[in-house]
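*Asks:* quick one: sequence plus predicted model below, questions after.
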Amino acid sequence: MLQLCSIASGSSGNCICVGSNSTHVLIDAGISGKRIENGLNSIDMTARDMSGILITHEHIDHVAGLGVMARRYHLPIYATQKTITAMQSMSSLGKIDAELFHPIEKNEDFMIGDVTFHPLEISHDAADPVCYRFTDGTHRFAVVTDLGIYDSHQVQQLQDLDAILLESNHDIRMLETGIYPYPLKQRILGNKGHLSNERSGQFLSELLSDRMTSVMLGHLSKENNLEELAYETVRVEINAADNPYHADDFHLQVAKRDTVSPMIQVG
């Protein structure tokens, strides 16, 4: 059995709990330690039930609570070496015991308990960003956020998933007409920025299969998106795509920004 629960997901902070019957980890720790603990408590877990923290990249909305969680619970931290180096230079995280860092390699599997994780390279303006696909040997999930573009390699590596949390960051028109300064708008729209609702739907359309049962849209921008807009735009893209699948063929939901989202569970 695999599980995925979004403790928080959005431009202001990200923390996802994933795992199996016997192994659970956090993917990112971009909210306060207290919020992480409260979120885990709400799904009948505690931080002591976690076997580690997997970091996608060093931006503060993905690591804000990392130092507190690592020091308080002595949790192993898994990230690429470049991401580890970038985090070690961040004074906001405080000092983290060097022995807690476990370097991983992009595109090379590693195991934690009975779950195998595969870090997949993505395009984002960070030191060495990755997303994570993971499996218990039977079922396959993925958490894929913070990428400006996607390519055929990522599409191929994310086939035959049972469930995915996928970025649907912004509505292009809201971003273009919003209050962000022009350079920031260009960064978000660029190849190392974030996926729009439309691109998220197009990406998802290439990942759909008979196995896919659940999709959670995540990392929505507070200023440049709306839950309803992301949901409806992705549905439109899926229904318009050149494949045999429709938006009603699986459960589609949007991850909450400030509260725990419903658990996705398969198996």
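*Replies:* Yep, that arrived.
*Asks:* for the rest of this, base every contact and every neighbour count on C-alpha atoms.
*Replies:* Will do.
*Asks:* could you report the distance from the residue nearest to Lys106 when sequence neighbours are not counted to Val144?
*Replies:* Sequence neighbours aside, Pro119 is the residue nearest to Lys106 in space, at 5.2 Å (criterion: Cα to Cα, 6 or more residues apart in numbering). According to Cα to Cα, to the nearest Å, Pro119 and Val144 sit 10 Å apart.
*Asks:* overlap in contacts, those two.
*Replies:* Common contacts of Pro119 and Val144 (Cα atoms under 8 Å, 6 or more residues apart in numbering): Cys131, Tyr132.
*Asks:* hang on, the residue nearest to Lys106 in a helix?
*Replies:* No. Applying DSSP: H, G, I helix; E, B strand; the rest coil, one finds Pro119 to be strand, outside a helix.
*Asks:* OK, contacts around it?
*Replies:* Residues counted as contacts of Pro119 (Cα under 8 Å, 6+ apart) are Glu105, Lys106, Asn107, Glu108, Asp109, Val130, Cys131, Tyr132, Arg133.
*Asks:* what about versus this one:
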Amino acid sequence: MRLMTIASGSSGNCIYVGSGNTHILIDSGISRKKIADGLALAGLSMKDISAVFVTHEHIDHIKGLGVISRKDSIPIYSTKGTIRGIKECSSLGEMDESLFNEINADADVFVNDLQIHPFKVSHDANEPVAYTVKCKEKKIGIATDLGFYDDYIVDNIKGSQAMLIEANHDVNLLQVGSYPYYLKQRILSNKGHLSNETSGHLIDSLLENDVKNIFLGHLSKENNYDKLAYETVRLEIDMSDSEYRADDFDITVANRDIPSKIVEI
């Protein structure tokens, strides 16, 4: 299996996951051109994409979906609430109804040799989910846009050899920053985003011998920066009671604008 972040941040999100035979996108919150350029780095084109799985209807996760639906006619998979939100987003333009496929949290979806598992997350959207993707014994976990995590979240992601976990903001930067009070409260709420520290705690609970690659994703442009997220997560792992240390794993910050390296597991 392969994993590449094409874009990850508060300004747009798109993740590529694939096997030797099947290729999917999780979210399409950037332009179709940027997605195509990112796929080209993996030797792929939009014609190779079998499906787009959408986490939720916020624009930084669906911005390119309208153009993709019209140009490429790629099937779209998301929950009933998310589909409703997508259809209500006028900036996407007309979309072919037949492309939409309704899914439910905790019910697996199979696209050729890929097993996609949606699971519930807490975020201020209609019916948001995160995903794991499996192919045979290999597993990749993608979890961003969640206000908190619990045993349910951990149990769903556990066993992933590669993962993308949200590290959205530094609490202190957010609190002293220029955002209005209501927005700060939204981000800090149980339906907001994970802080760097909480991301570190979640990742620490997911560490196992076969974990190889960890991406830190969905960083806020205003309330975080790469080195701070990276060092904070590493510190949380190293200070924990876990037998593992940050140096045991390949930890990378997913870039807002530049596709990541292609991780193979």
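*Replies:* Cool, the structure landed. The structure presented is a predicted model; accordingly, all values stated were derived computationally and were not measured.
*Asks:* quick one on the thing from earlier: ok, and the most crowded of the contacts of Pro119 of structure 1?
*Replies:* Counting by other Cα atoms under 10 Å, Val130 has the largest number of neighbours within the contacts of Pro119 of structure 1, with 28 neighbours.
*Asks:* what's the match for that one in structure 2?
*Replies:* Here Val130 of structure 1 is matched to Val129 in structure 2, going by TM-score structural alignment.
*Asks:* chain neighbours aside, what residue packs nearest to its match?
*Replies:* Computed as Cα to Cα, 6+ apart, the closest residue to Val129 of structure 2 that is not its neighbour in sequence is Lys120, at 4.5 Å.
*Asks:* thought the one you found was touching Ile103?
*Replies:* No. Between Lys120 of structure 2 and Ile103 there is no contact under Cα atoms under 8 Å: 11.7 Å.
*Asks:* distance check, the match of Val130 of structure 1 against Tyr225 of structure 2.
*Replies:* Taking Cα to Cα as the measure, Val129 of structure 2 falls 25 Å from Tyr225 of structure 2.
*Asks:* surely Glu121 of structure 1 and Glu105 touch.
*Replies:* No. Using Cα under 8 Å, Glu121 of structure 1 is not in contact with Glu105, being 9.7 Å away.
*Asks:* can you map out the helices along the stretch 1-150 of structure 2?
*Replies:* In the stretch 1-150 of structure 2, the helices defined using DSSP state H, counting those that start in this stretch lie at 32-41, 59-62, 65-72, 80-87.
*Asks:* for those, which one sits closest to Gln185 of structure 2?
*Replies:* Nearest to Gln185 of structure 2, of all those, is helix 59-62, at 19.8 Å by Cα to Cα.
*Asks:* which residues are in contact with that closest one?
*Replies:* So helix 59-62 of structure 2 is contacted by 10-14, 27-30, 54-56, 86 (Cα under 8 Å, 6+ apart).
*Asks:* mean per-residue distance, it versus structure 1.
*Replies:* Its aligned residues in structure 1 lie a mean 0.1 Å from helix 59-62 of structure 2 after superposition (mean Cα distance after the TM-score superposition for structure 1).
*Asks:* how far does that helix sit from the chain's center?
*Replies:* Here helix 59-62 of structure 2 is found 11 Å from its chain centre; the criterion is Cα atoms, centre = their mean, to the nearest Å.
*Asks:* try stretch 148-158 of structure 2
*Replies:* Distance, centroid of stretch 148-158 of structure 2 to centroid of chain: 15 Å (Cα atoms, centre = their mean).
*Asks:* okay, it sits on what stretch of structure 1?
*Replies:* So stretch 148-158 of structure 2 is aligned with residues 149-159, judged by TM-score structural alignment.
*Asks:* onto which residues of structure 2 does stretch 36-51 of structure 1 map?
*Replies:* With TM-score structural alignment as the criterion, stretch 36-51 of structure 1 aligns to 35-50.
*Asks:* just the buried residues of the matching stretch, please?
*Replies:* Residues Ile35, Asp37, Gly38, Leu39, Met46, Ile49, Ser50 are the ones in stretch 35-50 of structure 2 that count as buried (16 or more other Cα atoms under 10 Å).
*Asks:* endpoint to endpoint, it covers what distance?
*Replies:* Across stretch 35-50 of structure 2, first to last residue, Cα to Cα, it's 14 Å.
*Asks:* contacts for it?
*Replies:* 6, 14, 16, 22-25, 28, 72, 74-75, 111, 259, 262.
*Asks:* which residues sit against stretch 155-162 of structure 2?
*Replies:* Residues from elsewhere that reach stretch 155-162 of structure 2, judged by Cα under 8 Å, 6+ apart: 3, 119, 132, 138-142, 206, 208, 210-215, 265.
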